[in-house]
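Engineer: Starting from these lines, generate the structure:
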Amino acid sequence: MRRLSIASIAAAFLLTATACGGSGSGGPGGPGGTGDGASGGTARVKVGIIPIVDVAPLYLGEKKGFYASRGLDLTMVTAQGGAAIVPAVIGGQVQFGFSNMTTLMIAQGKRVPVKAVANGLASTGEQGADFAGLAVPKGSPITSAGQLAGRKVAINTLKNIGDTSVRESVRKAGGDPAEVDFVELPFDQMPAALAGGRVDAALVVEPALATVKSQGGTVIASSYADVSPDLTVAMYFTSTRYAQQNPETVRKFQEATAESLEYASAHPDEVRRILTTYTKISEALLRDMNLPRWPTRPDRASIEALAKLGEQDGTLTSPPDLDTLLP
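Structural biologist: Got it, this is the predicted structure:
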């Protein structure tokens, strides 16, 4: 498996940003990819991912040969968030991508031709024991999400699942969600920003959340669980054109990913070990991490709840067509 950084294909991302109207170069394989592989050969595919705990099953599945056994050769391409991955998928720079559900619903609302093909991960549904937490630094006077009005809160992508879920936590705690001051930061920069007082709180996911806790930080809300205890947080997707032109490769990716999700669910110790190969987490923090759930199927009711909140807060301008978007 090869890994690329987002910087190495930045020029391609800029070129494809204008392709979101739907006429991108997502033909068989796309740039840097190969054809459908229906003849039994190896299909080289690039997958746009965020280097966080969420995608551990993909790394495990590659290591265990689940993709190779189906004739898929993966290259991981890292990005800060799903919003940056979407144009790369539409333009064909990567054939598959990992994105949270809000990003995919926003894209569909703007008539970007995206198609979810495999489940990603879900909230544990347990307050204080989820893989994502709304955290404050050591010594903070803030003890509740309801106290975040007028405070700076870090999320990895503005006007997305982060602010939607944080607003729900604030709302449930009796605060005014419209008064929160959101700041965009990559997940791996959030621990330092909290410790240095540059933000008052942050919606952090593992493994960065374990770092925050090791610095004395406190989780005041589990925002994904506040949206829905069964929240489908993210999925793997492709462009509708690629799905139509490469159905065999898509089918193989779906099968391999489902097997990878099942394996990750059954082998949490291996999940923790694989994290050290693509994140900066130390061995000492591994045991303190909260892992997400990795069901093989999305929970539609939770996605509908997320969409309703997105419409309420103005993140989504119209209801998503989930019949078209979901597998």
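Engineer: From now on I want contacts and neighbour counts done on CA atoms only, so please keep to that.
Structural biologist: OK.
Engineer: who's in contact with the helix or strand encompassing M76?
Structural biologist: Taking DSSP states H and E as the criterion, M76 maps to strand 72-78. Strand 72-78 has contacts (CA atoms under 8 Å, 6 or more residues apart in numbering) with 1-6, 42-51, 62, 67, 94, 249, 252-253.
Engineer: On the three-state scheme, N290 is what?
Structural biologist: Following DSSP: H, G, I helix; E, B strand; the rest coil, we place N290 in the coil state.
Engineer: What sits closest to M235 if chain neighbours are left out?
Structural biologist: Spatial nearest neighbour of M235, excluding adjacent residues (CA to CA, 6 or more residues apart in numbering): G120 at 4.0 Å.
Engineer: Pull the number of nearby residues for V205.
Structural biologist: 26 (other CA atoms under 10 Å).
Engineer: measure it to G92 for me?
Structural biologist: Plainly put, V205 is 28 Å away from G92 if you go by CA to CA, to the nearest Å.
Engineer: Another for comparison:
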Amino acid sequence: MRTTHRPAVPALLAATLLTVAACSGDDDDASGESSTDENGLTPVTISTQPIVDSAPLYLGVDQGFYEEEGIDLTIENASGGAAVIPSVVSGEHQFGRGNLLSTMIARDQGLDLECIANANSAQGVPDFSAILTAPDSGIESPADLEGHTVSINNLNNIGEAIIRTAIERDGGDPSLVDFVELGFAEVPQAIESGQIEAGWAVEPFVTEALDLGQVAISWPFYEFHEDLDVSCVFTSGQVLEEDPELVAAFQRATDRALEFADENPDEVRRITGTYTEIDESVLERMVLPRFTPEMSREAAEFLAEKALEYGMLTNEPDLDALLP
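Structural biologist: Alright, predicted model coming up:
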């Protein structure tokens, strides 16, 4: 019988973040009523990963949407998603962008975070994430993953939730899958070398894997729920309480940026090329997320339900408090 490797990192992370939260009230730079610069703009920072999901934020700066709301936005690149939440909780940054389940988990651990805008959503078939395998692996659908080693970028998070659901829906038993952690960028070569038998990846690594002759057996974001919102822009309860006007202005600008991004995919590809090192030929062909200001309550409820079922959450999340 296969077992999922479950290190004690989540508990350690929770304790660390709670400590950061306790100290965050002493930081006046990213909380409290904001001051303006010499141009009359309010300096604001957001922490996010330099991936295509962040394109609307860059377009919002590029198109002047944030400036029109009186905001001078600086986008700080995080080394990984795990670094974003602590930077917001501590007050280092006013805003962050991260996957929706990570935000639910943070609140479950006692951290005061709220989504104030959508960030990106499932696109369709094909989607911007896929479960990949070699063409001769014998794995043709999610149920065939039983007895195999499958990589996800983080255990006990959104990737594991959607893949477990895909396996169950296909008639398989996810407890018989050996889930291991592996960064998205490493997936194509790990499949090629036989290190793993299947792996979950997002763009641009899905396109890179397909270029190597690998195959996608599932588009798990879209198949989990066609309106799944994958990530959101969030802030701390402290910023919401002390500067609601700034939060409202940031939300308006972000919503405009999301609409612009969805209506202008060529601009998404152009701006993504300015802050990533994605090969131009891949950038032109890869599947983009869907960008929309609206968040699906139904999809969020289903994500919370499955996360509870799989032990990723201990309590049912208060979606009224979490979602915009």
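Engineer: hang on, the earlier thing: following element in sequence after the strand holding M76 of structure 1, please.
Structural biologist: Sequence order places helix 82-91 as the next helix or strand after strand 72-78 of structure 1, per DSSP H and E.
Engineer: measure the aligned residue in structure 1 for D318 of structure 2 to P113 of structure 1 for me?
Structural biologist: Under the alignment by TM-score structural alignment, D318 of structure 2 pairs with D321 in structure 1. Going from D321 of structure 1 to P113 of structure 1 by CA to CA gives 12 Å.
Engineer: Who has more neighbours out of those two?
Structural biologist: Just comparing D321 of structure 1 and P113: by other CA under 10 Å the higher neighbour count belongs to P113, 23 against 11.
Engineer: Near S69 of structure 1, how many other residues are there?
Structural biologist: 13.
Engineer: Over to L322 of structure 2?
Structural biologist: 17.
Engineer: about what we covered before: and the contacts of strand 72-78 of structure 1, which are buried?
Structural biologist: Buried members of those, counted by 16 or more other CA atoms under 10 Å: 6, 42-51, 62, 67, 94, 249, 252-253.
Engineer: The longest helix seen in structure 1 against structure 2, how far on average?
Structural biologist: Using DSSP state H to define each element, structure 1 has its longest helix at helix 247-266. Helix 247-266 of structure 1 differs from its equivalent in structure 2 by a mean of 0.9 Å after superposition (mean CA distance after the TM-score superposition for structure 1).
Engineer: Mind giving me the packing neighbours of that helix?
Structural biologist: helix 56-64, strand 72-78, strand 114-122 (3 or more CA pairs under 8 Å, 6 or more residues apart in numbering; DSSP states H and E).
Engineer: Pull up the aligned stretch in structure 2 for it.
Structural biologist: By TM-score structural alignment, helix 247-266 of structure 1 lines up with residues 244-263 in structure 2.
Engineer: List the buried residues for stretch 20-31 of structure 1?
Structural biologist: Neighbour-count burial for stretch 20-31 of structure 1 flags 20, 22, 24-31 (criterion: 16+ other CA under 10 Å).
Engineer: quick one: it to chain centroid distance?
Structural biologist: From the chain centre to the centre of stretch 20-31 of structure 1 is a distance of 22 Å (CA atoms, centre = their mean, to the nearest Å).
Engineer: ok so, going back, the strand holding M76 of structure 1 maps to which residues in structure 2?
Structural biologist: By TM-score structural alignment, strand 72-78 of structure 1 lines up with residues 71-77 in structure 2.
Engineer: Distance from the matching stretch to the middle of the chain?
Structural biologist: 18 Å.
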